[in-house]
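**Student:** Predicted structure and sequence below. I'll ask about it afterward.
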Amino acid sequence: MARTFEKRRIGQTDLEITTLGLGCASLAGIFSAVPADQARATVSHALDAGLTYVDTAPQYGLGRSEHLVGDVMRTRRHAAVLSTKVGRLLRPVSPASQDKGAWVDPLPFDQVYDYSYDGVMRSFEDSLQRLGVHRVDILYVHDIGAATHGAEANKPLWAQLASGGYRALRELRDSGVIGAIGLGVNEWQVLMDAMALGDWDVFLLAGRYTLLEQTALAPFMTTAAARGSSVVVGGPFNSGILVGGTTFNYAKAPEDIVARVKAIEAVCRQFDVPLPAAALQFPLTHPVVCNVLPGPRSPAELDGILDWWDIDIPVELWTSLAARGLLVPGTPIPGGTA
């Protein structure tokens, strides 16, 4: 049954999306397998529930996610704003020699980084073919930055984006082929460099503006607000630590992070609010955030997320977290700032 979700506008574009979306990395089988029928059922379930934003990428399952998402979106393209990413081209390879990374049962391709003008255009066209649709709404530059490539290796890749890739994105957007452009990364620092390069509509930032971590608050979030750009927050559970897991940033959580999570959870218990519910809803207290993007692996996991989404969180929970120094000073919360 479809819920009624608040919608927020993406930057200064005409696109509007629900404040809760569907991230489709997990559906492609990161760390553990997800059956294809289950993945497709999860996308369908999200659309049935009223979510109007679906995000995928060539990297996810090395093409697998785009194929599975496309299987659903081809018959329901009107139902959602769809985003994918550029920066990786997929080249066929024997499964025996393939670098599968963390993907279980990926498609038989290796990824080649290419942020050039031609690379962006080729990536976009390849994604349309894998998805089987004539249009996507948002294109993100995927995983450019020192966190992915290392500082030295990133320099020539950034030069590709600066000298041609950004121009390709602008041409696609300005001609109306796509509706918005942005970057999708795990580090906020490179987004400051991007804003010096040109104008962007939306940034998908994973893990850096969450209930546990607000390192992106300033200068990034404040600058994005001043520039009229929106932020989609991916990884609201910090790769599992905020839903009862033991991993933070895809590694075992250090003791200081575990202690901080316990302190936040203690405040949540005072107000009878599950920690994951607070983690899911927290990013939207910042006005520049237009969407929170979790990545459920099944319709049942999505139902659990929707249950957390429906929980009414009292303002006093946020102010209590702020009073205990568990939010960075200046963090927007209902009724003021931390």
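**Tutor:** Looks like it came in fine. Note that the coordinates shown come from a computational prediction; the quantities given were computed from them, not determined experimentally. Numbers count the residues shown, from 1 in each chain.
**Student:** all contacts plus neighbour counts: C-alpha atoms, from now on.
**Tutor:** Will do.
**Student:** which residue packs closest to residue 290, ignoring adjacent ones?
**Tutor:** With C-alpha to C-alpha, 6 or more residues apart in numbering as the measure, residue 8 is the residue that lies nearest to residue 290, at 5.3 Å, once sequence neighbours are left out.
**Student:** Please name the residues that touch the one you found.
**Tutor:** 16-19, 290-291 (C-alpha atoms under 8 Å, 6 or more residues apart in numbering).
**Student:** and residue 263, how far is that from residue 336?
**Tutor:** Computed with C-alpha to C-alpha, to the nearest Å, the distance linking residue 263 and residue 336 is 22 Å.
**Student:** whoops, residue 181 was the one
**Tutor:** Residue 181 is 31 Å from residue 336, by C-alpha to C-alpha.
**Student:** who has more neighbours, these two?
**Tutor:** Using other C-alpha atoms under 10 Å as the criterion, residue 181 and residue 336 rank with residue 181 on top: 24 against 9.
**Student:** Go ahead and confirm the more buried one touches residue 202.
**Tutor:** Yes. Residue 181 is within contact range of residue 202, at 6.5 Å (criterion: C-alpha atoms under 8 Å).
**Student:** Centroid-nearest residue for the protein?
**Tutor:** Nearest to the mean C-alpha position of the chain, by C-alpha atoms, centre = their mean, lies residue 234 at 3.4 Å.
**Student:** Not counting sequence-adjacent ones, nearest residue to residue 65?
**Tutor:** Residue 65 sits nearest to residue 28 (C-alpha to C-alpha, 6+ apart), 4.9 Å away.
**Student:** typo on my end, residue 172
**Tutor:** That would be residue 178: by C-alpha to C-alpha, 6+ apart, it lies 5.9 Å from residue 172.
**Student:** take a look at this one as well, against the first:
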Amino acid sequence: MPHFEKRQVGRTKLQVTVLGLGTATMGASRIPISRQDGEAIVQAAWDAGVRYVDTAPFYGVGAAEHRVGDALREKDRNAWVLSTKVGRLLKPKTDTTPSPDGRLSPMPFQVVYDYSYDGIMRSVDDSYQRLGLARIDILYVHDIGVYQHGEAENAKHMKVLRESGYKALDELRRTGTVSAIGIGVNEKQVLLDAMEFGDWDAFLLAGRYTLLEQAPLDDLLPRCQERGTSIVVGGPLNSGILAGRDTWNYAKAPADVAARVEKIARVCEAHNVPLPAAALQFPLAHPVVCSVIPGPRSAAEFNENLPLFSMPIPASLWSDLRNEGLLHPNAPVPAA
């Protein structure tokens, strides 16, 4: 079994493996994945030495939490770290109207956003029941921000989180119900805003600090370093475009993004390095990043990608990317 380095989460006593498991895909909201196949993904990650698993009520409207809990329940509880999320409550769905965003619903529920004290406490209790587990280690506020809600609606949600919901998070941490609190989003500005009113242990930032995008180096990552807040990098393959697919930000990539990826791919090819290998290893060079959590579609895909995580990458690849303007000037890179 491979040995993965463990890194501390913020200023907590938690340590996570640098390779974690994201479970958005195995919730089967975008592609059909059976319960057995979902649990097999968790088992493949476990067999490989992964000891950090992230999930959420939203993934498969409850399905991912069920599958994660079933896969982890008989394993040594002191050996793994689990994160889930709050901000959405699941209510019974009594009609058969398809989701407006095309998502599948493996379980008969619909989402209601609630970032309040009572909503967060209810969400945690509901997650315990779906997981069938007695402890959650990290709790992230899920998908708050302009990207998700629009400017006007998000202003309302942020007010509720600031004045009500954060009290619940702080209480859950203070009483030891969870060991760490944070926010899990696809945008950086909401994290900068949240740092003005909260003491956060970790942020799960999906798709914004990757081999393709490094804008957080200008503001968010230095602030996190000052505050002792860790970053978990979700979506290190940018929704698949860094793995040879044409999707970015959960949709078909625009021409400028596809062109930039093509340039990065050519540099990788010149060094005989698969693009996904460089993409998986790059974020961990930054000292505030404690884990990257790709979301494989199957156990086979996880096992196929596993060697990429430890593949040797020459220093010249990173310098060539920087010389061609494809890496931020201040981006730390992995040691050769």
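**Tutor:** Received it, and whenever you're ready, just let me know what you need. What you see is a predicted model, and the numbers here were worked out from it, not measured in a lab.
**Student:** From residue 220 of the second structure, how far off is the closest residue in space to residue 80 of the second structure that isn't next to it in sequence?
**Tutor:** For residue 80 of the second structure, ignoring the flanking residues on the chain, the nearest one in space by C-alpha to C-alpha, 6+ apart is residue 51 at 4.6 Å. For residue 51 of the second structure, the distance to residue 220 of the second structure equals 27 Å [C-alpha to C-alpha].
**Student:** Who has more neighbours out of these two?
**Tutor:** Legend: neighbour count by other C-alpha under 10 Å for residue 51 of the second structure and residue 220, higher for residue 51 (23 against 17).
**Student:** So the aligned residue in the first structure for the more buried one versus residue 32 of the first structure, what's the distance?
**Tutor:** Matched by TM-score structural alignment, residue 51 of the second structure corresponds to residue 52 in the first structure. As defined by C-alpha to C-alpha, residue 52 of the first structure lies at a distance of 26 Å from residue 32 of the first structure.
**Student:** right, and the secondary structure at the most far-flung residue of the first structure relative to its centre would be what?
**Tutor:** Distance from the C-alpha centroid of the first structure, by C-alpha atoms, centre = their mean, peaks at residue 96 (30.8 Å). At residue 96 of the first structure the chain is in helix, as set by DSSP: H, G, I helix; E, B strand; the rest coil.
**Student:** Contact partners for residue 167 of the first structure?
**Tutor:** Here residue 167 of the first structure is in contact with residue 117 (criterion: C-alpha under 8 Å, 6+ apart).
**Student:** if we go to 10 Å?
**Tutor:** For residue 167 of the first structure, the contact set (C-alpha atoms under 10 Å, 6 or more residues apart in numbering) comprises 116-117, 120, 161, 173, 198.
**Student:** Among the residues you listed, the buried ones, what's the ChimeraX command?
**Tutor:** This is how ChimeraX selects the buried members of these, with burial counted by 16 or more other C-alpha atoms under 10 Å:
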select :116,117,120,161,173
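**Student:** ok so, going back, what about the contacts of residue 8 of the first structure, which are in helices?
**Tutor:** Assignment to helices by DSSP state H places none of the contacts of residue 8 of the first structure there.
**Student:** Would you format the residues you listed as JSON lines with distance to residue 77 of the first structure and neighbour count included?
**Tutor:** What follows is these, written out as JSON lines (distance: C-alpha to C-alpha, whole Å; neighbours: other C-alpha atoms under 10 Å):
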{"residue": "16", "distance to residue 77 of the first structure": "15", "neighbour count": "17"}
{"residue": "17", "distance to residue 77 of the first structure": "14", "neighbour count": "21"}
{"residue": "18", "distance to residue 77 of the first structure": "16", "neighbour count": "20"}
{"residue": "19", "distance to residue 77 of the first structure": "19", "neighbour count": "21"}
{"residue": "290", "distance to residue 77 of the first structure": "21", "neighbour count": "27"}
{"residue": "291", "distance to residue 77 of the first structure": "20", "neighbour count": "27"}
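**Student:** where do the helices sit along the stretch 151-300 of the first structure?
**Tutor:** In the stretch 151-300 of the first structure, helices defined by DSSP state H, counting those that start in this stretch lie at 151-160, 166-174, 189-197, 222-227, 255-270, 275-281, 299-310, listed in chain order.
**Student:** Show me which residues of the second one are buried.
**Tutor:** If I follow you right, that is helix 166-174 of the first structure. Buried residues in helix 166-174 of the first structure (16+ other C-alpha under 10 Å): 166-170, 172-173.
**Student:** which residues touch the match of residue 51 of the second structure?
**Tutor:** 5, 7, 16-22, 46, 78-82.
**Student:** Just the buried ones from those?
**Tutor:** When the contacts of residue 52 of the first structure are checked for burial by 16+ other C-alpha under 10 Å, the buried set is 7, 16-22, 46, 80-82.
**Student:** which two in these are spaced the farthest apart?
**Tutor:** Largest separation among those by C-alpha to C-alpha: 16 and 46, giving 16.6 Å.
**Student:** any idea how far residue 74 of the second structure is from residue 47 of the second structure?
**Tutor:** In terms of C-alpha to C-alpha, residue 74 of the second structure sits 14 Å off from residue 47 of the second structure.
**Student:** And these two? Which one has more around it.
**Tutor:** Between residue 74 of the second structure and residue 47, counted using other C-alpha under 10 Å, the more crowded position is residue 47 (13 against 8).
**Student:** So the more buried one belongs to a helix, correct?
**Tutor:** Yes. If the criterion is three-state DSSP, then residue 47 of the second structure is within a helix.
**Student:** Contact partners for the nearest residue to it once chain neighbours are set aside?
**Tutor:** Closest residue to residue 47 of the second structure apart from its sequence neighbours, by C-alpha to C-alpha, 6+ apart: residue 1 at 6.8 Å. Neighbour list for residue 1 of the second structure: 46-50 [criterion: C-alpha under 10 Å, 6+ apart].
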